[in-house]
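Novice: Fold the following for me, if possible:
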Amino acid sequence: MAGTLQFDLVSPERRLASVAATEVQIPGADGDLTAMEGHAPTITTLRPGILRAVGASGVKAFVVTGGFAEITAAGVSVLAERAVPLEEANAALFESLTAEAREAAAAIEDKDVGDKLVADMAALRAATGL
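Specialist: Alright, predicted model coming up:
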């Protein structure tokens, strides 16, 4: 049986999780990754996506818009720009997130980066089925 690692997720608004997990699936900026006990120390930035922590009590899923994850052999700490439990996500939330992404895109001089922000938000919404 797989060992466990400590998973902690916080956002500026609140602490969302502090649980033992067998694996944590992370939407990294350079690609998705899965952290398990014994993982090599890593720090990665997050892209908008769904973060999942798998443990004895099942899967806890969260919508994240960005932030950082620190992975060690014994744990994963995520500092999210914004995070919401997947069961609390709704169409109104995604309308708000998309509007924020469009505003941020308009303020960025690099059109490709701005377009990617909006595309990432659309992909996140599609992944949740909302």
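Novice: okay, CA-based contacts and neighbour counts for the rest of this
Specialist: Will do.
Novice: quick check, residue 102 in a strand?
Specialist: No: going by DSSP: H, G, I helix; E, B strand; the rest coil, the assignment for residue 102 is helix, not a strand.
Novice: ok, it touching residue 116?
Specialist: No: between residue 102 and residue 116 there is no contact under Cα atoms under 8 Å: 10.1 Å.
Novice: Comparing those two, which shows the higher neighbour count?
Specialist: residue 102 (18 against 13; other Cα atoms under 10 Å).
Novice: State the distance from that one to residue 23.
Specialist: 33 Å (Cα to Cα, to the nearest Å).
Novice: With residue 103 instead?
Specialist: Taking Cα to Cα, one finds residue 103 at 35 Å from residue 23.
Novice: another one to check against the first:
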Amino acid sequence: MADTLQFDLVSPERRLASVQATEVQIPGADGDLTAMAGHAPTITTLRPGVLRVVHAGGTDDYIVIGGFADINHGGVSVLAEKALPKGEMTQDVFDAMIAEAREAHNKAKEFWHNEPGPVDDAAKLISDMVAIGGHIGLTPKDN
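Specialist: Have a look, this model is predicted:
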């Protein structure tokens, strides 16, 4: 297939994808980007979001939380802290991820007195998770 690049997505738990893609839409920490054949070599950290892969067989969406993407002449490798296919993101899984983010925020508030950086980062994770839910039709349960 012309104008494709190798795409690989792995998380600590498993390899989620290894396909020839025409484009990979990446939720970068400094802004979203689309990698295609011939893209300039780039390394970016990931923000929580939806990573979309377009290939000959269709389009696949993955939920990614943290990690980084390495774009080079050979393709795109994404190493995610957490990742799962969009179809596996059930309300129960989403609620568990939100609860984990809220717990991290509470721990940051306890540990980092008068240092807003880590507390703000933990709060941003909650906000990003809620945004992912909104994007895929899930709403966090109230706590």
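Novice: ok so, going back, between residue 103 and residue 23 of the first structure, point out the one with more neighbours.
Specialist: For residue 103 of the first structure versus residue 23, neighbours defined as other Cα under 10 Å are more numerous around residue 23 (23 against 14).
Novice: and the nearest residue to the more buried one once chain neighbours are set aside, what does it touch?
Specialist: For residue 23 of the first structure, ignoring the flanking residues on the chain, the nearest one in space by Cα to Cα, 6 or more residues apart in numbering is residue 36 at 4.7 Å. Residue 36 of the first structure sits next to 3, 4, 5, 22, 23, 24, 73 when contact means Cα atoms under 8 Å, 6 or more residues apart in numbering.
Novice: Kindly supply the PyMOL command isolating those of these that are buried.
Specialist: In PyMOL syntax, the buried subset of the contacts of residue 36 of the first structure is picked out as below (16 or more other Cα atoms under 10 Å):
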select buried, resi 4+5+22+23+24+73
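Novice: Residue 121 of the first structure pairs with which position in the second structure?
Specialist: Correspondence of residue 121 of the first structure to the second structure, assessed by TM-score structural alignment: residue 129.
Novice: any idea where the strands of the second structure begin and end?
Specialist: 5-10, 15-26, 33-35, 42-45, 49-55, 58-72, 75-85 (DSSP state E).
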